[in-house]
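Enquirer: sharing a model that was predicted from the sequence below.
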Amino acid sequence: MTIDGKTAQAPRVLPSPSAEARSHLFGDRTADAYRKALALGVDAVASRVTDVRGPFTGISPDALAPEIEQVDLDRPLGDSAAALAELERLYLRDAVYFHHPRYLAHLNCPVVVPALLGEAVLSAVNSSLDTWDQSAGATLIERRLIDWTAGRIGFGLDADGIFTSGGTQSNLHALVLAREEAFARAGARSSEARQALLPRLRVLASGAAHFSVRKSAKMLGLPMEAVVSVDTTADRRMDVTALRREVDRLRAEGLTVMAVVATAGTTDFGSIDPLAAVADVCEAVGAWLHVDAAYGCGLLVSPTRRHLLEGVERADSVTVDFHKSFFQPVSSSALVVRDSRMMAHATYYADYLNPARMAERRIPNQVDKSLQTTRRFDALKLWMTLRVMGADGVGVLFDEVLDLAVAAHEMLADDPRFEVVGRSQLSTVVFRYRPSEEHAHLADDANLHAREALATSGEGMVAGTRVDGRHFLKFTLLNPRTTPGDIAYVIDLLAGHAEQFVEAATAAGAARDGV
């Protein structure tokens, strides 16, 4: 085409905004882009994990927040490489890395590679575990894993359960079932009868139980006084004599024991309540027994310490957190019940999702059991782990961290700079720096300072807690690659930071006094 004797160029056809957006959808046309993007991401993470010199850089929220706040989310970078480069600066550089051997803080574990493979697969396929027509084989794999876990617990063929987002949701779900069973036993079918009984329901748990027990009670509409704290023995386990005394008192007051929550692995002390003895009490009064084994569930595959869970098979429900003791990525938890009929307490039918006729046709819809509707195929991570390395492989790793805790306890007990609280049945060690008698009044502040200074240095991370009103430090050991040498190194760092604090505080006090 010519205009005024000149050849005009055809206008360049730009891709439409919708075509550009569609190019980012995962599918058959973008499989190669998916491979390349995933390879970039895997390489970025692998490089960072290889290079980290400590579990944390020590960066403060005030330092990092401005960098994130200045990102204009309405102006995309255009490609995965640029986005990953930005992410390196905003996240990967300063992330807390649980795989580092001097991360000794919370109940976070390094993860096994087979589980990461499962994570990649489940994220891409994106199955939703609510109904069969959104998940197919994923539903059956999850059910098979629940059956396997129930078998490890010691439940019979009537057991059932569901994967959840974590221990808090598993505990909530268990108490929902316990509440509904309490209503059923009392014949409280009408709304009026349920409302009349609700304020009289009580849940008993030890003083060392997880905070989610109280949180769940509040969410279930129970009164503030509904959770009754049961005394513990010197080893931080539920005192069964005290439990019997509280049960008798409540019943004498005309109150209903809705549930007893026993803990198999308290967060602070790693203590395991005497499950068999607690089960005896529950059976005698017809109370629901829930065992919160979010932490201690690793004992289910331990080749040497499975006996520590003796009595768990007598529970009505059990919480297990695979993302604590099975070295799985978050989230991977489950609630398992001894009697499958109990799961019906959470069942509701919706014509657009899981109509009752589907149940009549025995279509296996997991939403019939779950508190959630849309739910990830998190079970695949555990499935891949078991199929690649086996339960014995997981159990050996868990035993290694339990052995390490024994070594750490002995190390601290022999160190005159520290005092240790009890001996954990699992992998926690609670201790604190002990100044000289002259400076004993500085102990709490010295321990708080030591923990913060260690994290700020980036050389290690430990947790903190309060014991009898005093500040203590805590190792939570879940990394089989941590060595006694790593423990000794962190102990010396903590002592150094605490000693510097005491010296500075003493000098400041002397200056104030004009000495």
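Expert: Received, thanks.

Enquirer: alpha carbons only for contacts and neighbour counts from here, please
Expert: OK.

Enquirer: and for residue 315, the neighbour number?
Expert: Residues near residue 315, counting by other C-alpha atoms under 10 Å, number 26.

Enquirer: now for the residue lying closest to residue 226 once chain neighbours are set aside: which residues touch it?
Expert: In space, and not counting its chain neighbours, residue 226 is closest to residue 202: 4.6 Å by C-alpha to C-alpha, 6 or more residues apart in numbering. Applying C-alpha atoms under 8 Å, 6 or more residues apart in numbering to residue 202 gives the contacts 225, 226, 227, 228, 255, 256, 257, 258, 259.

Enquirer: included below, for side-by-side comparison, is a second structure:
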Amino acid sequence: PITIPTPTGTIDPAHLAETLTTTRNQGPGPLLVIATAGTTDTGQIDPLPEIAALCHTHRATLHVDAAYGGPLLFSHPLRPLLNGLDRAHTITLDLHKLGWQPIAAGLLLVPDTTALRPLDHRADYLNADDDTEAGLPDLLGRSLRTTRRPDILKIAVTLRALGRDGLAHLIETVCTTAHRLADLIDAHPDLELHSRPTLSTVLFRPANATADTVAAIRRRLLHQGRAVLGRATTPTGLWLKATLLNPHTRPADLHALLHLIAPPPEGPPADDHRTTP
């Protein structure tokens, strides 16, 4: 595997073009490009249209990891962020974030089932040919994880209960909340915002804080049971990571979180009426 530089957190198409050209010149073998629609650290989305065009030019297969950002497709205003996703050959979705499903509820989308043949495995104790021909269920054909129960029923019930519009509303709500938190951080003199959120993830830290300070703040909040924040390392250092997934989060909750990290200065007592001579 070859890692493409991501100086801004996403794949640089120029570096990808150079890598594909070099690799193709070394031989006619198959090429697979893996792009991301919603990175785990920052929630950023790779430039999918440019990447898809390069894959077409170099006859490379494109797989998009849309585990985080894929559900944006439910939302009309947010869907354009996924332009180019339709040109992927395979896509993965994991609905435990912007789908509010169990953590194991993932999907692998392929153009047809023949694409799954490389995953086929024969084991006499699981899918003996004569048992299959006799009508016994083929466990290896029911789930990629064999005997573990599939989570598709939970996904289907959620879609049935909320529908496309219901899920879209939840997704838009948490993404709006992320922007509201970013606004508060941006306006706070003692806090530093990494960048405007793409999805519902916001990176921030106290201004001029060292990595040790950021890590210590996160552990303190965890030990105190006050807040659960993630951590993300970028070229500019270590950041606190707030992933907003509760559609019932209120502005007061956001203010309370920031007060835990950068308490407001204490003013004089309310009954202090002293004057300066």
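Expert: Nice, thanks for sending it over. What you see is a predicted model, and the numbers here were worked out from it, not measured in a lab.

Enquirer: which element is the residue nearest to residue 226 of the first structure on?
Expert: Following DSSP states H and E, one finds residue 202 of the first structure within strand 201-206.

Enquirer: residue range for that strand in the second structure?
Expert: Alignment note (TM-score structural alignment): strand 201-206 of the first structure is unmatched in the second structure.

Enquirer: flag every buried residue along that strand.
Expert: Along strand 201-206 of the first structure, these residues count as buried under the neighbour rule (16 or more other C-alpha atoms under 10 Å): 201, 202, 203, 204, 205, 206.

Enquirer: what do you get for stretch 121-137 of the second structure?
Expert: Neighbour counts using 16+ other C-alpha under 10 Å place 126, 127 of stretch 121-137 of the second structure among the buried residues.

Enquirer: ends of it, what's the gap?
Expert: Start-to-end span of stretch 121-137 of the second structure (C-alpha to C-alpha, to the nearest Å) is 15 Å.

Enquirer: please tell me which residues of the second structure stretch 237-247 of the first structure aligns onto.
Expert: The aligned range for stretch 237-247 of the first structure is 10-20, by TM-score structural alignment.

Enquirer: just how off-centre is the strand holding residue 202 of the first structure within its chain?
Expert: Between the centre of strand 201-206 of the first structure and the centre of its chain there are 22 Å (C-alpha atoms, centre = their mean, to the nearest Å).

Enquirer: and what of stretch 113-125 of the first structure?
Expert: 19 Å.

Enquirer: what's that stretch in contact with?
Expert: If you take C-alpha under 8 Å, 6+ apart as the criterion, stretch 113-125 of the first structure is touched by 26, 328-329, 376-378, 380-385, 388-389.

Enquirer: what's the matching range in the second structure for that stretch?
Expert: On the second structure, no counterpart of stretch 113-125 of the first structure exists by TM-score structural alignment.

Enquirer: list the buried ones in that stretch?
Expert: Under the neighbour-count criterion of 16+ other C-alpha under 10 Å, stretch 113-125 of the first structure has 113, 114, 115, 116, 118, 119, 122 buried.

Enquirer: ok, now stretch 211-224 of the second structure?
Expert: Residues 214, 215, 217, 218, 219, 221 are the ones in stretch 211-224 of the second structure that count as buried (16+ other C-alpha under 10 Å).

Enquirer: average gap between that stretch and the first structure?
Expert: With mean C-alpha distance after the TM-score superposition for the first structure, stretch 211-224 of the second structure departs from the first structure by a mean of 1.9 Å once superposed.

Enquirer: and that stretch, which stretch of the first structure?
Expert: Here stretch 211-224 of the second structure aligns to the first structure at residues 444-457, judged by TM-score structural alignment.
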